[in-house]
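Asks: Model the following, please.
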Amino acid sequence: MTIQVSPSPIANSDAMSLRSAVLDRDEYLTGLLNQLTAQKAEGWLQELRQHAVKWVRHSTIPTTREEEWRFTDLSALRKVQFQAATQFIPSEISSLTLPEAANSRLVFVNGVYTPDLSAITDLPAGVIVSNLTALPQAEQEHISQYLAQAEGAEEVFTALNTAGLTDVAVVVVRKNVVIETPIHLLFIAVGGDKPTISQPRCLVVAESGSQVTFIEEYTNHKDTEGKVYLTNAVTEIWLAENAQVSHTRVEREGAEAFHIGKTAIAQARDSRYTCNAITFGGKLSRHNLEVLQTGEQTETTLNGLTIIYGNQLADTHSAIALNHPYGKSEQLHKCIVGDRAHAVFNGKVFVPKPAQLTNAAQLNRNLLLSSKARVDTKPQLEITADNVKCAHGATVSQLEDDEIFYLQSRGIDENAARNLLINAFAAEIINQIPVASLRETLLTTVNSLKSSHD
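Replies: I've put the predicted structure just below:
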């Protein structure tokens, strides 16, 4: 005779609680996950999402006890209960578009592709600029070998983005194709009566011998100023042998917004990648910029500019892994910090033993406009190769009285002299942007920011 003993309801409850505690380590993060996974996908995309869900359920929101987040406190974020953003179509966005990219623009509003505001015409053969769901099935499956395959895919906010993935801004440039027209990927946030979260995603694939310039821009609709929302963005960029990518990333979210962004780049042999990262907006913003060298003789140029005022916090974390010989990287990141704002820069360059004859330089320059402004900077080199040329450094300064006096002696009043010096400090980065209309817009934004905080 076999006697069956029913499990105790209490024991069952305890076991379920234990499994829940193991899987859902962070109640707040689980709440975000539930909001973002309500919409299902199919096939390989659903499998990709399910894998990311598992990572998220084993993760927690970072705290200042973790070294990588020591200066960026997310407790204000945790106090906000976000809900998934809904689709919204603005009546017009002419002030946000670029004339150079009039026929090569993808627009996403609250993370949702908006064809009525996009414009994709007259692109040369061998160039794909589209959202993922509009691509043929064969092309989607080709894309699957790149999407969410970059290093660092398990990082909590990156995995959260993948877990809720429904669509992607996709740029593919085929072998030996050179596209002269810049491509504009525009992500517009429209806040609602309640705090919302959206998760834009970009994938750029430059095949061997190709060249492309693209602008990735995050902004808010004019009626959204003052609204609380979270943008959790991820961009993956793959450069094949001898490919060349010029990438400009602009973040100018609303004053009460949270922005967390990840840019992951993989560079094959002889490829050249340039990033111009501009940060103006957001109550709290964080950009993780990670470059992985997968072949010899790559060139990497990272230019960054952060301008913040009030109580803003802007954090830039970069990591360049030069794993092969003859690599070259140059990084210049500048911060202009006013009022009680707080800027963070942490840049790492890894040069292991196989990466002989590497040439790497890294510099962080900071300009404080107020006695209460703050910057935490930590440039780092980790080198085990013995035949390299590497340098790094950081400076923190204020506007020099001698320079202001010199300009005043030439008939320029004090306020104009200060503005001229600030403009010159910012222009070194902005002038590297290859799109003229965007350069002009950003210089105007610099002036308007100064004027509103004088």
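
Asks: okay, CA-based contacts and neighbour counts for the rest of this
Replies: Noted.

Asks: just how off-centre is stretch 122-130 within its chain?
Replies: Remark: stretch 122-130 is offset 24 Å from the chain centroid, using Cα atoms, centre = their mean, to the nearest Å.

Asks: What residues sit buried inside that stretch?
Replies: 127-130 (16 or more other Cα atoms under 10 Å).

Asks: which other residues reach it?
Replies: 103-104, 106, 120, 169-175, 177, 179 (Cα atoms under 8 Å, 6 or more residues apart in numbering).

Asks: in what helix or strand does residue 445 lie?
Replies: In this assignment (DSSP states H and E), residue 445 forms part of helix 436-453.

Asks: Spit out the contact partners of the most centrally placed residue in the chain.
Replies: Residue closest to the mean C-alpha point of the chain, counted by Cα atoms, centre = their mean, is residue 261 at 3.5 Å. By Cα under 8 Å, 6+ apart, the contact set of residue 261 is 231-234, 285-288.

Asks: Then residue 60?
Replies: Residues near residue 60 by Cα under 8 Å, 6+ apart: 25-26, 29, 156.

Asks: swap the cut-off to 6 Å and go again
Replies: Residues near residue 60 by Cα atoms under 6 Å, 6 or more residues apart in numbering: residue 26.

Asks: And it, how far from residue 25?
Replies: Using Cα to Cα, to the nearest Å, residue 60 is found at 6 Å from residue 25.

Asks: One more: residue 120?
Replies: Note on residue 120: its distance to residue 25, by Cα to Cα, is 44 Å.

Asks: picking that back up, looking at the contacts of stretch 122-130, state which has the most neighbours.
Replies: For the contacts of stretch 122-130, the largest number of neighbours (other Cα atoms under 10 Å) sits with residue 106, at 26 neighbours.

Asks: For the comparison step, fold the sequence that follows:
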Amino acid sequence: MTIQVSTVPEVGNSGVQGTIDRAAYLTALLNLRPALTENLAWLQLIRDQATSRVQELAIPSTREEEWRFTDLSALLQVNFAIANRSPAVRLADIQPFLLPEAANSRLVFVNGNYAPELSAIAHLPSDLVVTNLETVSQDSALRDRLTNYLATQPGFEEVFTALNTASFTDAAVILVPRNQAIATPLHLLFVSTAEDAAQLSQPRCLVIAESNSTLTFIEDYVSLGQGVYFTNPVTEIWLEGNAQINHTRIQRDHTAAFHIGKTAVSQTRDSRYTCTAISLGAVLSRHNLEIYQMGEQTETTLSGLTMIAGEQVADTHSAIAYTKPHGTSQQIHKCIVDHRAHAIFNGKVFVPKSAQLTDARQLSKNLLLSAKARVDTKPQLEITADNVKCTHGATVSQLDTDEVFYLQSRGIDEYSARKLLVYAFAYEVISQIPIPSLQNQLTAIVRTQKARQDN
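Replies: Predicted coordinates for the structure are as follows:
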């Protein structure tokens, strides 16, 4: 399904182009990158290397296997400008998105730029690093430590990842010292404010959990404006020996927005990574989630929920790459698709000969609420090891009429019965989020789902 920009009334004065060369369009996006300040000059080499990579690439088309279900033509129709670096955003404006559990552990970025007046980090432990790159630049020892991690994850050559690396001027930075268990969840809130002109922002996150440390954090993308914008975020996560991270990623951009995000995770021996990813917003979105198990006895747990309607397109591409024995992973991804929306899921698991005794389980479950809703799902295992336990599966269904009838027989009207079944379908994923207030926010969104069934 091709999304026509003309169906998005918020485009306004952003401009519509005809057929455009995909390499030229990517170059135009690259040319929007802002200059570095003097304090951040140490990033120049990283950005230059990524720039060279971008100059060899083009915006992907549906002729490429990894993008064959996701047409980026609508993105190519919009002329973007660099996002406003200093919009007038007050604490009251973001109040609906704040989490009581993270009232004193919050980093806020507006259009990709750090907003210290909206953040709250003063009462965090002194040895816990929760800051932005500009502040890191003032500490040469810390800067040198971070250089070993920043922009070094596998997969850095992917086109949108490289574009972000070539362009970013700031980042959220979290470094948990060894042997530290951080009980308070950290909230990384990324706010977009586009109104009239279409805007481009490219947020960045760097999260490092040193050995024997524990961290829970929320990565949250929201909008205050009603205009068209393109968010191209990259998050790099590193888990050292026996570290544990619980990561919740929420994408609830405005429905006129474009969102293409990357999460790259490297795990060493005995580490445990849990990710719950929720995709609700944007007219076109994609999340590339890549896990690299670099040590023995690593554990990965992934839960995903996509809930879309109207003309939305939402794509999730995940990959779990084993390299050592005794690794485990469990993944479930659910899609709820209504109206003419289109969901895509592609989940890969790579098990080479060096990864004997692997236990990998993957399941894709999809619920279509309309006769015109569409889902393309492809669980995929690539195994060359001969002593493993690996399973995968996929289901696509509509609401069960027998289940609806059963609830009606208990005095529940048909509309409420459908809503209840949709909620039950989504709750398996939402319940994995360890933040009660965020669970409640998302539950309220799910309960507003129309839950109808076209014939």
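
Asks: Any idea what the TM-score comes out to?
Replies: Superposed pair, TM-score by TM-score structural alignment, normalised by the length of structure 1: 0.92. Supporting alignment: 428 aligned residues with a Cα RMSD of 1.5 Å.

Asks: Can you check which helix is longest in structure 2?
Replies: Among the segments of structure 2 that qualify as a helix by DSSP state H, the longest is helix 414-430.

Asks: what residues does that one touch?
Replies: 303, 404, 407, 451.

Asks: Please compute how far that helix lies from its chain's middle.
Replies: How far helix 414-430 of structure 2 lies from its chain's middle: 24 Å, per Cα atoms, centre = their mean.

Asks: Name the residues of it that are buried.
Replies: So for helix 414-430 of structure 2, counting by 16+ other Cα under 10 Å, buried means 414, 416-423, 425-427, 429-430.

Asks: okay if I get the residues you listed as JSON lines plus distance to residue 445 of structure 2?
Replies: Supplementary listing: the buried residues of helix 414-430 of structure 2 in JSON lines, determined by distance: Cα to Cα, whole Å:
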{"residue": "414", "distance to residue 445 of structure 2": "20"}
{"residue": "416", "distance to residue 445 of structure 2": "15"}
{"residue": "417", "distance to residue 445 of structure 2": "17"}
{"residue": "418", "distance to residue 445 of structure 2": "15"}
{"residue": "419", "distance to residue 445 of structure 2": "11"}
{"residue": "420", "distance to residue 445 of structure 2": "13"}
{"residue": "421", "distance to residue 445 of structure 2": "14"}
{"residue": "422", "distance to residue 445 of structure 2": "11"}
{"residue": "423", "distance to residue 445 of structure 2": "10"}
{"residue": "425", "distance to residue 445 of structure 2": "14"}
{"residue": "426", "distance to residue 445 of structure 2": "11"}
{"residue": "427", "distance to residue 445 of structure 2": "12"}
{"residue": "429", "distance to residue 445 of structure 2": "14"}
{"residue": "430", "distance to residue 445 of structure 2": "11"}
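
Asks: Tell me where the stretch 201-350 of structure 2 has strands.
Replies: Ranges of strands in the stretch 201-350 of structure 2, per DSSP state E, counting those that start in this stretch, are 204-209, 214-223, 229-231, 234-239, 244-251, 258-267, 272-279, 284-293, 299-308, 313-322, 328-337, 342-351.

Asks: would you turn those into TSV with distance to residue 439 of structure 2?
Replies: TSV is the format used below for the strands of the stretch 201-350 of structure 2 (distance: least, Cα to Cα, whole Å):
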stretch	distance to residue 439 of structure 2
strand 204-209	23
strand 214-223	12
strand 229-231	24
strand 234-239	22
strand 244-251	11
strand 258-267	22
strand 272-279	11
strand 284-293	21
strand 299-308	13
strand 313-322	21
strand 328-337	16
strand 342-351	23
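
Asks: what about the helices in the stretch 51-200 of structure 1?
Replies: Secondary structure of the stretch 51-200 of structure 1 by DSSP state H, counting those that start in this stretch: the helices cover 75-78, 137-143, 156-163.

Asks: so which of those helices gets nearest residue 54 of structure 1?
Replies: Among the helices of the stretch 51-200 of structure 1, helix 156-163 comes nearest to residue 54 of structure 1, with 8.7 Å by Cα to Cα.

Asks: What mean distance separates the closest one from the matching residues in structure 2?
Replies: Mean deviation of helix 156-163 of structure 1 relative to structure 2 after superposition (mean Cα distance after the TM-score superposition for structure 1): 0.5 Å.

Asks: ok so, going back, could you check the angle the longest helix of structure 2 makes with strand 328-337?
Replies: On the basis of axes from the mean of the first three to the mean of the last three Cα atoms, to 10 degrees, helix 414-430 of structure 2 is oriented at 150 degrees to strand 328-337.

Asks: how far apart are helix 414-430 of structure 2 and its match in structure 1?
Replies: Helix 414-430 of structure 2 versus its aligned partner: 0.3 Å mean (mean Cα distance after the TM-score superposition for structure 1).

Asks: start and end residues in structure 1 for that helix, please.
Replies: Under TM-score structural alignment, the match for helix 414-430 of structure 2 in structure 1 covers residues 414-430.

Asks: what's the spacing between the counterpart of residue 208 of structure 1 in structure 2 and residue 421 of structure 2?
Replies: Taking TM-score structural alignment, the alignment pairs residue 208 of structure 1 with residue 211 from structure 2. According to Cα to Cα, residue 211 of structure 2 stands 42 Å off from residue 421 of structure 2.

Asks: next one: residue 357 of structure 2
Replies: 38 Å.

Asks: what do you get for residue 250 of structure 2?
Replies: 22 Å.

Asks: repeat for residue 317 of structure 2
Replies: Residue 317 of structure 2 sits 26 Å away from residue 421 of structure 2, going by Cα to Cα.
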